[in-house]
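Student: Predicted model and sequence follow; I will ask about them next.
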Amino acid sequence: MIRALVLVFCATTAVGAETQRDPEVLKHFVHQDCGSCHGMTLKGGLGPDIRVETLQHYDPDVLRGVILEGIPGTAMPPWRPLLSDPEVEWIVDYLLTGEE
């Protein structure tokens, strides 16, 4: 299931290049691709709630690591093959602050 989602994602989005993408593209990625497991409003689903108010206690480096490496033994995939460092930085900041 996760591999199918990743393949669909690769085929339909431009995220993953070496340069940072438009914030609207990254925001769409968070709400659609992350939201497919974390809920479309990010309040939780298969994955936990990832709204600003629930992530405030996370260290940005920890969150960055979870996004890049995934969580073994869970449905959280590693996004390292698809996201550049600037994209991950933008996503971490967006998840922790809610600001674009």
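Tutor: Done, it's in. Numbering: from 1, shown residues only.
Student: hey, let's count contacts and neighbours off CA atoms from now on
Tutor: OK.
Student: Return the set of buried residues in the longest helix along the chain.
Tutor: In the chain, with assignment by DSSP state H, the single longest helix is helix 85-97. Residues of helix 85-97 classed as buried: 85, 87, 88, 89, 90, 91, 92, 93, 94, 95, 96 (neighbour count, 16 or more other Cα atoms under 10 Å).
Student: how many other residues sit next to residue 58?
Tutor: 11 (other Cα atoms under 10 Å).
Student: secondary structure element for it?
Tutor: Secondary structure assignment for residue 58, by DSSP states H and E: no helix or strand.
Student: Spit out the contact partners of it.
Tutor: When the contact criterion is Cα atoms under 8 Å, 6 or more residues apart in numbering, residue 58 has no partners at all.
Student: same check, this time on residue 42
Tutor: Listed by Cα under 8 Å, 6+ apart, the contact partners of residue 42 are 31, 34, 35, 49, 50, 51.
Student: List just the nearest of the residues you listed to residue 2.
Tutor: Nearest to residue 2 among the contacts of residue 42: residue 34, at 11.5 Å, using Cα to Cα.
Student: Can you list the residue ranges for helices in this protein?
Tutor: So, for the chain - with DSSP H - the helices run 2-12, 23-29, 35-38, 52-55, 60-69, 85-97.
Student: for comparison:
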Amino acid sequence: MKLPPVFVHAMVLIGAALVAAYASAAELPDAQRQRELAHMVRQDCGSCHGLTLAGGLGPALTAEALAGKPADSLVATIYAGRPGTPMPPFRGIVSEAEVEWIVQQLLRGFPPDGGAAARAD
């Protein structure tokens, strides 16, 4: 029995969506890495965007300032930077999944800096 092409395409898309959803969930930074990322954003990003993320050389990164901005655009800006501006790429410093986590936190109101505690390896 040959399946209709529309059915096959629909199944492939559903499968791809499930794999993507599982991969995103599996790449969520652990609690220690989340603390490191929060410290990095507050210190490194804060050097341009203000230590309270309310703006400086770079625009504000508060939940209010980012409201309505597409998350994928914000991810792309952090990950790849903005050529011709002071915004550097963070590719190589953080993974794309970590950037997605950072963006979600920014859209909610970024957590305070708890410091970058040393790993207990």
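Tutor: Alright, I've got the coordinates. For clarity, every value in this text was computed on a predicted model and none was experimentally measured.
Student: For the two chains, what TM-score is obtained?
Tutor: The TM-score (TM-score structural alignment, normalised by the length of structure 1) is 0.75; 83 aligned residues with a Cα RMSD of 1.8 Å.
Student: ok so, going back, same for the longest helix of structure 1, what does it pack against?
Tutor: Counting by 3 or more Cα pairs under 8 Å, 6 or more residues apart in numbering; DSSP states H and E, the packing neighbours recorded for helix 85-97 of structure 1 are helix 23-29, helix 52-55, helix 60-69.
Student: got the angle between it and helix 60-69?
Tutor: 130 degrees (axes from the mean of the first three to the mean of the last three Cα atoms, to 10 degrees).
Student: mean shift between helix 85-97 of structure 1 and structure 2?
Tutor: Average distance, helix 85-97 of structure 1 versus aligned residues of structure 2 after superposition (mean Cα distance after the TM-score superposition for structure 1): 0.9 Å.
Student: That helix maps to which residues in structure 2?
Tutor: Per the alignment by TM-score structural alignment, helix 85-97 of structure 1 matches residues 96-108 in structure 2.
Student: So what touches the matching stretch?
Tutor: Counting by Cα under 8 Å, 6+ apart, 24, 27-29, 37-38, 61-63, 66-67, 71, 74-75, 78-79, 111 sit against stretch 96-108 of structure 2.
Student: Please pick the buried ones from the residues you listed.
Tutor: Judged by 16+ other Cα under 10 Å, buried ones among the contacts of stretch 96-108 of structure 2: 29, 37, 38, 61, 62, 63, 66, 71, 74, 75, 78, 79.
Student: tell me the contacts of residue 20 of structure 1?
Tutor: Residue 20 of structure 1 neighbours (Cα under 8 Å, 6+ apart): 84, 86, 87.
Student: Just give me the neighbour total for the first one.
Tutor: So the one you mean is residue 84 of structure 1. Neighbours of residue 84 of structure 1 using other Cα under 10 Å come to 18.
Student: For residue 87 of structure 1, give its distance to residue 24 of structure 1.
Tutor: Applying Cα to Cα, to the nearest Å, the value for residue 87 of structure 1 to residue 24 of structure 1 is 12 Å.
Student: So for the counterpart of residue 51 of structure 2 in structure 1, what's the nearest residue that isn't a sequence neighbour?
Tutor: Under the alignment defined by TM-score structural alignment, residue 51 of structure 2 is paired with residue 40 of structure 1. The spatial neighbour of residue 40 of structure 1 that comes closest, neighbours along the chain excluded (Cα to Cα, 6 or more residues apart in numbering), is residue 31 at 5.9 Å.
Student: Report the separation between that neighbour and residue 99 of structure 1.
Tutor: 14 Å.
Student: higher neighbour count, these two?
Tutor: residue 31 (16 against 10).
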